[in-house]
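K.L.:
sequence-free structure coming up:
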């Protein structure tokens, strides 16, 4: 074994795909790239995510207590990185980057038409926001686009490096 710098630990634990988180506040919509999230519960579906106080989306998420988590596929990787490399304080990311907002059913934040799936979410727990910027979200409506042929997601490994989903294997499980 070789020692691993603690600053690189997250690169080994990133569990899920890179997602796009949308918010809307005061008539202004925004989107950010996010990879620090995890499932917390199956029923109802709860997702914990970190949205830093330095992110423009933080104030909107905290104030409105709702968002959309959109799940892009590998063909959107360049747009996902472009979203993450600018701030909604300065840029209309939807218009500049070329993402198509769609109305959600239960939240003001928009769905993203180009994404494989969109999860409408409401904040249900904020006790860890002040200390860790950690929000717990309940998914209240989920959408997918069955017409999308590309289904491979991307996973952040740090410093501009991503892994693309590959082969799927199915093993016997006792989970429902």
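P.N.:
Thanks, I have it. Please read these numbers as outputs of a predicted model, since none were measured by experiment.

K.L.:
hey, let's count contacts and neighbours off CA atoms from now on
P.N.:
Fine.

K.L.:
next one: the residue minimising distance to the centre of the chain relative to residue 68, how far apart?
P.N.:
In the chain, the centroid-proximal residue (CA atoms, centre = their mean) is residue 19; its distance is 3.0 Å. Look at residue 19 and residue 68: by CA to CA, to the nearest Å, they are 10 Å apart.

K.L.:
also this one, for the comparison:
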């Protein structure tokens, strides 16, 4: 039998590396007419229907003020082949760099929000801020999707997952266990 003496303590400041929050996303905003995009690795689905997404965006992020003032954004889901660009986007500030121009990203007009879609991404989810009650304490925005788009030319994208230390994993084989989802058939 394993006891706690057989285990190794893990530093609390690295707990985020144990529970991967989901794919790395890009968050686009438009503030005073200027589009911007940031990389975000701290995000998660909160519920599936109606959909609700949580993302950490803090005052250290140039996009923070845009999100606070406009109450809207686009969550763009890049594929693994965009990994270097995704990291580079996260290593500079929209206060200093036009990231759409710098990284050859194509801004596409959204239907429901002013923030742009990103054409190079597999998916784009237009969102409105649904709840800010956790922003002051945790910098956590709850976002309500109002429109979603996928690129049909990318039917089986490999998504990028940050491991919290500058390394990434990429989606692997798909395990199809739909027949076992007896309680959740309506989701299939």
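P.N.:
Done, it's in. All figures in this text were calculated on a predicted structure; none of them were measured in a lab.

K.L.:
all helices for structure 2, in order.
P.N.:
63-70, 83-90, 99-102, 135-138 (DSSP state H).

K.L.:
top strand in structure 2 by residue count?
P.N.:
The longest strand of structure 2 (DSSP state E) is strand 140-150.

K.L.:
average distance between it and structure 1?
P.N.:
Once fitted to structure 1, strand 140-150 of structure 2 is off its aligned match by 0.3 Å on average (mean CA distance after the TM-score superposition for structure 1).

K.L.:
against structure 1, where does that strand fall?
P.N.:
Mapped onto structure 1 using TM-score structural alignment, strand 140-150 of structure 2 covers residues 134-144.

K.L.:
with adjacent residues omitted, what lies nearest to residue 117 of structure 1?
P.N.:
residue 144 (4.1 Å; CA to CA, 6 or more residues apart in numbering).

K.L.:
got a list of what that neighbour touches?
P.N.:
Residues in contact with residue 144 of structure 1 (CA atoms under 8 Å, 6 or more residues apart in numbering) are 116, 117, 118.

K.L.:
ok, the second one - how many residues close by?
P.N.:
Think residue 117 of structure 1. Other residues within reach of residue 117 of structure 1, judged by other CA atoms under 10 Å, total 21.

K.L.:
just residue 117 of structure 2 next, same as before
P.N.:
Residue 117 of structure 2: 29 surrounding residues under other CA under 10 Å.

K.L.:
how close does it get to residue 138 of structure 2?
P.N.:
In this structure, residue 117 of structure 2 and residue 138 of structure 2 are 26 Å apart, going by CA to CA.
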